[in-house]
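Participant: Below: sequence and its predicted model.
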Amino acid sequence: MTDRTESPVAAAAVPPPSDYRLAVPDGWERIVLDSPERWTHRIDKLVRRRLRRTRATPQLEAALAERMRAQAEAAQANGGVEMYVVDQVLGQVPVSAGLVVTVLWPAPGTEPGDLGDIARSLALRTDATDAEAQDAGGAGTDDVTLVDLPAGPAVRHRYLRRPAADDPDGNRLALAHLDVYLAVPNSGQRLLLSFSTPTAPPLEPLVEALVTLFDSVARTLQWMA
């Protein structure tokens, strides 16, 4: 009879967290990206509630719901596990923002690398983007930094993106983004928090405050055993 004993390495292995916890402000509507049937029902309910006191036509309601479903499908296809929609009024200013939480896996047959690799890759893209903006007479808008959060080290990437002139959805508003990458402990996975908000008036004066709020939300992340 063979004596099977665990090796010290195996015995000392610590499993990755089973989940995470994130605290968001009141009014942030959560959509779990588990199945199209469930998120479609959730989106339809949110759209009806959002437009209840407006004079929105059925066509507008259907178009808004379809756009949100497309966003959910795209997020889920890229590894998104949940998204939050913000549609509130602060003072007299309507606020629109969003958050998508995505689980990133290393490409098959590759090592996951560390957060420094992500930072360097983003910085290279940032340099190229800023160079293009300066050639066009604008200013660079990207910022990549390594930060320490309660959940661990993270890469913070703040940037501004303007839609293309031929955007198929007809978007005309520039979006301020804040992406936060965290390493999932004891695994090759990364967790990405992607915040965004339009920068056009009347929201423009609130962008800095919203980015500060996004940073605060990222700091609430906790890993669950």
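Facilitator: Received, thanks.

Participant: C-alpha from now on. contacts and neighbour counts both.
Facilitator: Fine.

Participant: Show me the helices in this protein, by range?
Facilitator: Counting by DSSP state H, the chain has helices at residues 8-12, 36-50, 58-77, 115-135, 207-218.

Participant: Could you give the separation of the longest one from the chain centroid?
Facilitator: Read that as helix 115-135. 19 Å (CA atoms, centre = their mean, to the nearest Å).

Participant: So which residue is dead centre in this structure?
Facilitator: Centroid check for the chain by CA atoms, centre = their mean gives residue 194 as the closest residue, at 1.7 Å.

Participant: Pipe the helices of the chain into CSV and attach mean neighbour count and distance to residue 25 per row.
Facilitator: Shown next, in CSV, are the helices of the chain (neighbours: other CA atoms under 10 Å; distance: least, CA to CA, whole Å):
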stretch, mean neighbour count, distance to residue 25
helix 8-12, 9, 38
helix 36-50, 15, 17
helix 58-77, 15, 21
helix 115-135, 15, 28
helix 207-218, 17, 8
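
Participant: will you turn those helices into CSV that also has distance to residue 186?
Facilitator: CSV is the format used below for those (distance: least, CA to CA, whole Å):
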stretch, distance to residue 186
helix 8-12, 12
helix 36-50, 31
helix 58-77, 24
helix 115-135, 14
helix 207-218, 20
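
Participant: related to what we said a few turns ago, and the closest residue to the residue nearest to the centre of the chain other than its chain neighbours, what is it in contact with?
Facilitator: Once flanking residues are discounted, residue 194 sits nearest to residue 179: 4.5 Å by CA to CA, 6 or more residues apart in numbering. Taking CA atoms under 8 Å, 6 or more residues apart in numbering, we find residue 179 in contact with 155-158, 192-195.

Participant: mind running it again at 10 Å?
Facilitator: When contacts are counted by CA atoms under 10 Å, 6 or more residues apart in numbering, residue 179 touches 99-101, 144, 154-159, 192-196, 214-215, 218.

Participant: now residue 147
Facilitator: So residue 147 contacts 153-156, 180-182 (CA under 10 Å, 6+ apart).

Participant: Pull out the buried members of those.
Facilitator: Buried subset of these (neighbour count, 16 or more other CA atoms under 10 Å): 154-156, 180-182.

Participant: For residue 60, state which of those residues is nearest.
Facilitator: The closest of the buried ones among the contacts of residue 147 to residue 60 turns out to be residue 180 (CA to CA; 33.2 Å).

Participant: Would you quantify the distance from the closest one to residue 158?
Facilitator: Using CA to CA, to the nearest Å, residue 180 is found at 9 Å from residue 158.

Participant: dropping in the other structure now:
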Amino acid sequence: MKTASDFTSPPQDYNLIVPDGWFQLSLEPEERDRGIIALADRQFRGIDNAPQLKKELMRDLQRKAKEAYKVGGTEIYISTLTVGPLPLASSLLISIPALGEWPEVSDADELAEFLTGRRIAPGVENDELSVVPLTAAGKAVRHRRKEVADTTAQMGNTLPTTLLTHYVPIPATNRWLLLNFSTPMEPLADQMVALFDTVAGTLYWE
């Protein structure tokens, strides 16, 4: 849960439910290093012969955290779940675009129309954009797509990344909360997207 006290008016907080095993990492500069160390220690608990891999993980997390913070990111949830020896790699970045970055509209249909003209990008496949109802947060814009792997940015991953973004209107404002889900688990993409949709559906405002 991240405070939203600078949104001009109510609500003051958003809340959502994530699966057990998703690690919450604050992107605030004074907090993120401590969180990155804690996550790396958790991931490599009981593994003493891979210090270089641990360092690479921490560097990758630091880079991603800094990039996310620059574009309005407030926190990241990173999955530490596994099925047997297989990690269920996925993450959720929550962000609030800066004033002026999106049109000042509070209607999901209007935002969807705006985004339709911006979503053509190289390396993007299966691009789907729609307006959907969220149980407690009302109408939101849902954008699913698949990006070709960038091995330099994903620690050698060669699988495409499935991305799902829910643009949720912040009540009493013309601003939007973005729930940016991603997973490189291509064989399980549909199942992971179903999980992401479920998480988005739990969001509510106080």
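Facilitator: Alright, I've got the coordinates. Just so you know, these numbers come straight off a predicted model, no measurement behind them.

Participant: where does the TM-score land?
Facilitator: Remark: TM-score between the superposed chains equals 0.84 [TM-score structural alignment, normalised by the length of the second structure]; 197 aligned residues with a CA RMSD of 2.6 Å.

Participant: thinking again about what came up before, closest to residue 163 of the first structure out of the helices of the first structure?
Facilitator: helix 115-135 (13.7 Å).

Participant: ok, the residue nearest to residue 194 of the first structure to residue 110 of the first structure distance?
Facilitator: Separation of residue 179 of the first structure from residue 110 of the first structure (CA to CA): 23 Å.

Participant: ok so, going back, next step: the buried ones among the contacts of residue 147 of the first structure restricted to strands.
Facilitator: 154-156, 180-182 (DSSP state E).

Participant: Mind telling me the two of these farthest from one another?
Facilitator: Farthest apart among those by CA to CA are 156 and 182. That separation is 9.2 Å.

Participant: Find residues that contact each of these two.
Facilitator: Counting by CA under 10 Å, 6+ apart, the contacts common to residue 156 of the first structure and residue 182 are 147-148, 193, 218.

Participant: which residues touch residue 190 of the first structure?
Facilitator: 102-106, 112, 114-115, 154, 181-184 are the contacts of residue 190 of the first structure under CA under 10 Å, 6+ apart.

Participant: Quick check: neighbours shared by residue 180 and residue 158 of the first structure?
Facilitator: 144-145, 194-195.

Participant: Going through those, which ones are buried?
Facilitator: Among those, those buried by neighbour count (16+ other CA under 10 Å) are 144, 194-195.

Participant: Residue 129 of the first structure: which of these is nearest?
Facilitator: Nearest member of these to residue 129 of the first structure, counting by CA to CA, is residue 144, at 12.5 Å.

Participant: Now which residue in the second structure aligns to that closest one?
Facilitator: Alignment note: residue 144 of the first structure maps to residue 129 in the second structure; criterion TM-score structural alignment.

Participant: In a markdown table: the contacts of residue 190 of the first structure, plus distance to residue 62 of the first structure.
Facilitator: Output for the contacts of residue 190 of the first structure, formatted as a markdown table (distance: CA to CA, whole Å):
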| residue | distance to residue 62 of the first structure |
| --- | --- |
| 102 | 27 |
| 103 | 30 |
| 104 | 32 |
| 105 | 34 |
| 106 | 37 |
| 112 | 41 |
| 114 | 43 |
| 115 | 41 |
| 154 | 39 |
| 181 | 34 |
| 182 | 36 |
| 183 | 38 |
| 184 | 38 |
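
Participant: which one of those residues sits closest to residue 54 of the first structure?
Facilitator: residue 102 (33.0 Å).

Participant: Residue 96 of the first structure corresponds to which position in the second structure?
Facilitator: Checking TM-score structural alignment: residue 96 of the first structure goes with residue 89.

Participant: Contacts only, for residue 133 of the second structure.
Facilitator: Applying CA under 10 Å, 6+ apart, the residues contacting residue 133 of the second structure are 108, 139-142, 168, 201.

Participant: one more time with 7 Å, if that's ok
Facilitator: Counting by CA atoms under 7 Å, 6 or more residues apart in numbering, residue 133 of the second structure makes contact with 139-140.

Participant: before we move on, what about residue 163 of the second structure?
Facilitator: Neighbouring residues of residue 163 of the second structure by CA under 7 Å, 6+ apart: 144-146, 181-183.

Participant: switch the cut-off to 8 Å
Facilitator: Neighbouring residues of residue 163 of the second structure by CA under 8 Å, 6+ apart: 143-147, 180-183.

Participant: Pick out the one among those with the largest number of neighbours.
Facilitator: Highest neighbour count within the contacts of residue 163 of the second structure, by other CA atoms under 10 Å: residue 181, with 26 neighbours.

Participant: Over in the first structure, tell me which residue corresponds to that one.
Facilitator: Residue 181 of the second structure maps onto residue 195 in the first structure, by TM-score structural alignment.

Participant: Surely that match touches residue 99?
Facilitator: Yes: Residue 195 of the first structure is within contact range of residue 99, at 4.5 Å (criterion: CA atoms under 8 Å).

Participant: how about CSV for the shared contacts of residue 180 and residue 158 of the first structure, with distance to residue 173 of the first structure added?
Facilitator: Formatted as CSV, these follow (distance: CA to CA, whole Å):
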residue, distance to residue 173 of the first structure
144, 23
145, 26
194, 18
195, 16
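
Participant: Filter those residues down to the ones in strands?
Facilitator: Per DSSP E, those map to strands at 144-145, 194-195.

Participant: what about the nearest residue to residue 129 of the first structure once chain neighbours are set aside, neighbour count?
Facilitator: For residue 129 of the first structure, ignoring the flanking residues on the chain, the nearest one in space by CA to CA, 6+ apart is residue 140 at 7.3 Å. Neighbours of residue 140 of the first structure under the rule other CA under 10 Å: 17.
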